[in-house]
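Student: For reference, the sequence and a predicted model appear below.
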Amino acid sequence: MNKTLLRSVREYKKQSILAPLLVILEVLMEVLIPLEMAKIIDVGIANGDMSYILQRGLILVVMAMLALFFGVQAGNMAAIAGAGYARNLRHDIFYKVQDFSFKNIDHFSTSGLVTRMTTDITNIQMAYMMSIRLLARAPFMIILSWIMTLLLNKTISLLFLIVIPLLGGTLIYIAKKAHPHFIKVFDEYDVLNNSVQENVNASRVVKAFVREDYEIDKFHDISKYVYNLFTKAEKIVAWNSPAMQFTMYSVVLIMVLIGGKSIIAGSMETGELTSVIVYALQIIGSLMMVTFVFVMIMIAEASSDRITEVMNEIPEMQDQPDAVTEVPNGDIVFDHVDFSYAGEGGNLSLKNVNLHIESGQTIGIIGGTGSAKSSLVQLIPRLYDVTKGRVKVGGIDVRDYSLESLRDQVSMVLQKNVLFSGTIYENIRWGDETASDEEVKRVCKLAQADGFVQEFPNGYNTKIVQGGNNVSGGQKQRLCIARALLKKPKILILDDSTSAVDTKTDALIRKAFREEIPNTTKIIIAQRVSSIEDADQIIVLDGGQIMGIGTSEELLKTNEIYREVYESQVKGGDDHE
């Protein structure tokens, strides 16, 4: 087991230690039982001594009951330890992911993280639970059974010195041959889960384009590949049972031959031979257990590597010991900023950006697809860090703030609006979990959401289904804006967040911003000129560079890009819908 992951055992160390100790006691009882059986056969039955048979029989029953008790308790302890270990692992991974920046999350697909927290952890849980039981049981059973065999018949005990290494080596070889196939399976699980997740999330698009057959074929191909990998591995592992059976029957035949001669010669009793056969079965059965656990450990090893990869990922953004916890105002400065998603040496999305936004201003950002509008605003709350230069908020480098303090004062409504399962009240209160009902309604009025919410039968207690699919795109945008406003931020960023609302509603939202939050710095990314036309300053981006800054009137005179966009939309009737 991976040492890094074993730290997650924590409060379940007690059960993890008790389980193998109880298993050892169980094994002691099971090893002594055949010896008592031999005495009953060779002494009690041979001499017809019923008193002796009853006496030893009672001891036998007590031993069996103790073995059962120890076995049940060991199983309980192992189950608690395994389930607890898995729970802690899930918690640790989930907490770790919460510290990831966007760049860290980009290293892992969503489906990959889900697979790690479900299938991979289940594999580790099963392997851990079996390990603390069977890996304690099997070696002790093999050693003690062999010692008992040695006491009864040295010739047969020597036979096991040959059989045990030979059979153990064969089974380990079989397990190692299957291991590479198990490793490949889990990588393909990520692909399989990604296909399912993508299909479910985009089910409306799939049905709209009648692409169900295509999606079924795509899923079938991936599923078949996973099936083939599993089949190859299982075909190899399937040799375990025949190898064990062949060895077991061969050993029993040889023992009967050796034991039979010893009984005839008078050097061995019938009961002793029976006990030796039981010990042989215990040894072979224990070897089978070791192989079974070994296969599980190899499967879990592949899962452990994948989970360790997440646990060892270093969060790109970490607070400094003396991090600033108070954002003075909404003043924003970009000082010679370069940015690349790939980091130093990568293709630059933003190039030498210099910009000063005064606190309380309304800033519009416009530009074509791929002009890095979203990249620019994502640097303000440190969703990504600059590659070169500095971004300052309130006169302080954003890297000097604690992330929580900075993001508490920067509300951002992303392009892809997300609502969570729960009521409208619960979704809006993501902005402030302590907000009153009146405060929730107030921000919804500012975001022009109160009207349609009141029309729902349950009003603000209306349940939002997963992904917010029971509200329209425009309604979802307005609810997300309300959620952002509830934070009472010093900076509000709308990343193309009114694209699904009509121009009248858009205008009402902007009017509410001017009147209700005049001291909040407002940055609005938009495709429609009408959404930013009345901004204090408009920034024109192209190819990751600022091509113009000014009011709408100034840019119409001085900036060709803005003028072309403006004229195309006005002539196309965009502002007169």
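Tutor: Arrived safely, thanks for sending. Keep in mind that what you see is a predicted model, and the values were worked out from it rather than measured.

Student: Going by C-alpha atoms from here, please, whenever you check contacts or count neighbours.
Tutor: OK.

Student: Just the endpoints, please. Distance across stretch 319-327?
Tutor: 15 Å (Cα to Cα, to the nearest Å).

Student: how about that stretch: buried residues?
Tutor: For stretch 319-327, burial by neighbour count (16 or more other Cα atoms under 10 Å) applies to 324, 327.

Student: which other residues reach it?
Tutor: 393-394, 399-403, 405-406, 409 (Cα atoms under 8 Å, 6 or more residues apart in numbering).

Student: again, but for stretch 432-445
Tutor: Residues outside stretch 432-445 that contact it (Cα under 8 Å, 6+ apart): 425, 428-429, 450-451, 478-479, 482-483, 485-487.

Student: and if we set it to 7 Å?
Tutor: Stretch 432-445 has contacts (Cα atoms under 7 Å, 6 or more residues apart in numbering) with 428-429, 450, 479, 482, 485-487.

Student: So which of those residues is the closest to G168?
Tutor: Nearest to G168 among these is R429, at 60.6 Å by Cα to Cα.

Student: now the strands for the protein?
Tutor: Using DSSP state E, the strands of the chain run over residues 332-339, 350-357, 362-367, 388-393, 396-397, 410-413, 422-423, 463-464, 491-495, 521-525, 537-542, 545-550.

Student: Out of these, the one nearest Y128 is which?
Tutor: Of those, nearest to Y128 by Cα to Cα is strand 422-423, at 36.4 Å.

Student: So what touches that closest one?
Tutor: By Cα under 7 Å, 6+ apart, the list of residues contacting strand 422-423 reads 460-465.

Student: if we can go back for a sec, tabulate the strands of the chain (CSV), appending distance to M50 and mean neighbour count.
Tutor: Shown next, in CSV, are those (distance: least, Cα to Cα, whole Å; neighbours: other Cα atoms under 10 Å):
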stretch, distance to M50, mean neighbour count
strand 332-339, 91, 21
strand 350-357, 95, 18
strand 362-367, 100, 25
strand 388-393, 93, 20
strand 396-397, 92, 16
strand 410-413, 87, 24
strand 422-423, 73, 16
strand 463-464, 76, 18
strand 491-495, 91, 25
strand 521-525, 96, 26
strand 537-542, 101, 23
strand 545-550, 101, 18
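
Student: second one coming, line it up with the first:
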Amino acid sequence: MLLKILGRYLKPYWPLLVAVGVFQLAQSLASLYLPSLNADIVDNGIAKGDVPHIFTVGVIMLGITVLQVACAITAVYFGAKVAMSLGRDLRGGIFHTVSEFSEREVSQFGAPSLITRTTNDVQQVQMVVLMTCTLFVSAPMLAIGGVIMALQQDVGLSWLMAVSIPVLLVAVGGIMSRMVPLFRLMQKRIDKVNLVLREQLTGIRVIRAFVRERHETDRFASANADLTETAVSAGRLFALMFPVVMLVMNVSSVAVIWFGGIRVGEGDIQVGTLMAFLQYLIQILMGVMMATFMGILLPRAAVSADRIGEVLETKTSVVMPKNPVTEVTEVGTVEFLDATFQYPGAEEPVLKNLTFAARPGRTTAIIGSTGSGKTTLVNLLPRLFDVTGGSVLVDGVDVRELDPDLLWSLIGLVPQKPYLFSGTVASNLRYGKPDATDEELWEALDIAQAKDFVLEMENGLDAEISQGGTNVSGGQRQRLAIARALVKKPEIYVFDDSFSALDTGTDARLRHALARKVHGATMIIVAQRVSTIIDADQIIVLENGEIVGIGTHEELNESNTTYAEIVSSQLTAEEAL
């Protein structure tokens, strides 16, 4: 999967990668040439007292060193540019894929895991690309070129390379084989820490209300300890890697000096040749060590790439139409025809054979007990889910055939849990209509019964809103979410229990304002309170995912047992009349 991702996302950067390879090659050739010049100075300069030769070769060595440094800096610069660009593109690709997911796929992965995959996992892949751009050419060049150059200096000592290199590879391979499962487990435990932390930050009020700080502290400590345990295990293996490499390198160096000294004493080689051979052996082992460092990064990057690949290769259950309908003739008509929805693996459908229609200028209300499928029903309309049976039509066209942008432009959805983005009141209200004027914003706020409290806020429309709208009350957050939908001026309004945080007086005033100002639109209201829907033109009663009654309040109160039970549990006899 790592190679697949790199092949896909590195295509635009092949020219830079070639440049990196060229500069690494020049750097490696310079490194391989320097020991032979050093040997030349010792054998032909120092040994013979030839100062001009020493000076000449020394200047050449200095020039090659400067070239080597310049090539190294340039290679690292281009390599960093490629790696950072890859990280940017990979994060963008994950975000684009996730943005097309239905709620089913988002729930399948979980928000904490998706965040980890977009940040930490991408960082692991990015790091291995950076190190590859830095070492990919130089490491094998130093290892292979060093062997060739060392053999040119003295074949008699070559058996030391034949022993030290395999020993190093076997030791490193054994350590790496144990690190892969630890890295896989580590990423999962990072997901767990993110999950617990996100829940605690989001649910801080509940935690404090139920005095569960100690429990949540212990819960986080447990997840943190598990991650630490895995990280320490991986760290121990990581720490073992370099001592093993250095041990092999130092023992090999001692062996070269020992046996090379014997050959110098016997007159088989010169001192400069021995020094060059020792430098080449060190370069060979350094090349292996750099490859080893790559080997340390690769297992974790491979695990991260697998996790990223899972996201990128997951297909959304909400499939985009091949030939989308981009224009509609009817205005605001919604029809459910034998609509059925069942979660994958579930024994029973959540919604069963729902058939009804919502018309422009009319209010359709949906009521039922908790778990009856009300929210799932309205989620089928903007295609947060797709029906598993039957169809949902908007303006006479199946929503699965409509152009997504057209479909979403027709619908103004106020979700059950309204969410506000960090910014200002105005930026939140303009979310669905960026070019809305201030007059339009104030009109929407007036209808949503939010004008008064926004006027009281410092800076009015420019008042700051924190992430999630946590600096305003639940009722204010609901009214701002309703105003946001009103600014959009869609053909179809969907209010998913959007008045639950409002007092009855505000609820009544808001409904009257809606009836007066947006009377030509189709309005679908999901509610728990009967008082919210008592004036609806059509009330649909859901029970266990099935429609058990359709009619007005008066009709259902007289003829439908389920609705009558809901009414009797909420309203007095006088209010029900």
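Tutor: Received it, and whenever you're ready, just let me know what you need. None of these values were measured; they are calculated from a predicted model.

Student: Overlay the chains and give the TM-score.
Tutor: Remark: TM-score between the superposed chains equals 0.97 [TM-score structural alignment, normalised by the length of the first structure]; 575 aligned residues with a Cα RMSD of 1.7 Å.

Student: Make a PyMOL selection of the buried ones in the contacts of stretch 319-327 of the first structure.
Tutor: A single PyMOL command selects the buried members of the contacts of stretch 319-327 of the first structure (16+ other Cα under 10 Å):
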select buried, resi 393+394+399+400+401+402+403+406+409
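
Student: Now, the contacts of stretch 319-327 of the first structure that are in helices?
Tutor: 403, 405-406 (DSSP state H).

Student: Kindly reformat these as TSV and extend each row with distance to N347 of the first structure.
Tutor: Formatted as TSV, these follow (distance: Cα to Cα, whole Å):
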residue	distance to N347 of the first structure
L403	26
S405	31
L406	28
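
Student: Pick the one among those residues closest to L556 of the first structure.
Tutor: Using Cα to Cα, L406 is the member of these that sits closest to L556 of the first structure, with 35.4 Å.

Student: Map that closest one onto the second structure.
Tutor: When the second structure is aligned by TM-score structural alignment, the residue opposite L406 of the first structure is L407.

Student: and L89 of the first structure, what does it touch?
Tutor: Contacts of L89 of the first structure by Cα under 7 Å, 6+ apart are S8.

Student: er, V454 of the second structure I mean
Tutor: 460-461.

Student: which residues in the stretch 201-350 of the second structure form helices?
Tutor: 204-209, 213-265, 271-312 (DSSP state H, counting those that start in this stretch).

Student: rewinding a little: quick check, nearest of the contacts of strand 422-423 of the first structure to L35 of the first structure?
Tutor: V465 (65.4 Å).

Student: so how far is L158 of the first structure from D502 of the first structure?
Tutor: 89 Å.

Student: returning to what we had before: and among the helices of the stretch 201-350 of the second structure, the most buried is which?
Tutor: Stretch with highest mean neighbour count among these: helix 271-312 (a mean of 22; mean count of other Cα atoms under 10 Å).

Student: Give me the mean distance between it and the first structure.
Tutor: Compared with the first structure after fitting, helix 271-312 of the second structure has a mean deviation of 0.9 Å; criterion: mean Cα distance after the TM-score superposition for the first structure.

Student: related to what we said a few turns ago, which one, of the strands of the first structure, ends up nearest to D221 of the first structure?
Tutor: Going by Cα to Cα, the one of the strands of the first structure nearest D221 of the first structure is strand 463-464, 34.6 Å.

Student: now for that closest one, which elements pack on it?
Tutor: For strand 463-464 of the first structure, the contact count by 3 or more Cα pairs under 7 Å, 6 or more residues apart in numbering; DSSP states H and E identifies strand 422-423 as packing neighbours.

Student: Repeat the analysis, applying 10 Å as the threshold.
Tutor: strand 422-423, helix 424-428 (3 or more Cα pairs under 10 Å, 6 or more residues apart in numbering; DSSP states H and E).

Student: average offset between stretch 133-145 of the first structure and the second structure?
Tutor: Counting by mean Cα distance after the TM-score superposition for the first structure, stretch 133-145 of the first structure comes out at 1.1 Å.

Student: So which bits of that stretch are buried?
Tutor: Residues 133-142, 144-145 are the ones in stretch 133-145 of the first structure that count as buried (16+ other Cα under 10 Å).

Student: Would you report which members of these are assigned to helices?
Tutor: Among these, the members found in helices (DSSP H) are 133-142, 144-145.

Student: And the contacts of stretch 432-445 of the first structure, which is closest to Q415 of the first structure?
Tutor: For those, the nearest to Q415 of the first structure is L479 (13.4 Å; Cα to Cα).

Student: show me the contacts for the closest one.
Tutor: Listed by Cα atoms under 10 Å, 6 or more residues apart in numbering, the contact set of L479 of the first structure reads 417-419, 424, 427-428, 443-444, 447-450, 453, 471, 485.

Student: Please produce a PyMOL select command covering the buried subset of the residues you listed.
Tutor: Typed into PyMOL, the next command selects the buried ones out of these (criterion: 16+ other Cα under 10 Å):
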select buried, resi 417+419+424+427+428+443+444+447+448+449+450+453+485
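
Student: Now compare the contacts of L479 of the first structure and name the two farthest from each other.
Tutor: Spanning the widest gap among the contacts of L479 of the first structure are V471 and L485, at 19.7 Å by Cα to Cα.

Student: Please report how far I53 of the first structure lies from A46 of the first structure.
Tutor: 10 Å.

Student: try G550 of the first structure
Tutor: Per Cα to Cα, G550 of the first structure is found 111 Å from A46 of the first structure.

Student: cool, H179 of the first structure as well?
Tutor: In terms of Cα to Cα, H179 of the first structure sits 52 Å off from A46 of the first structure.

Student: coming back round to it: is it true that the match of L406 of the first structure touches V392?
Tutor: No: L407 of the second structure is beyond contact range of V392, at 11.9 Å (criterion: Cα atoms under 10 Å).

Student: Mind listing the shared neighbours of these two?
Tutor: With Cα under 10 Å, 6+ apart, L407 of the second structure and V392 have common neighbours 381-383, 399-400.

Student: List buried residues within these.
Tutor: Buried among those by 16+ other Cα under 10 Å: 381-383, 399-400.

Student: Now check the first structure for the residue matching T116 of the second structure.
Tutor: So T116 of the second structure corresponds to T115, using TM-score structural alignment.

Student: Please work out how many residues are found near its match.
Tutor: Neighbours of T115 of the first structure under the rule other Cα atoms under 10 Å: 24.

Student: residues touching it, list them.
Tutor: 109, 121-122, 186-187, 189-194, 303, 306-307.

Student: do the same with G345 of the first structure
Tutor: Taking Cα under 10 Å, 6+ apart, one finds T387 in contact with G345 of the first structure.

Student: Identify the residue of the second structure aligned to Q73 of the first structure.
Tutor: That one, Q73 of the first structure, aligns with T74 by TM-score structural alignment.
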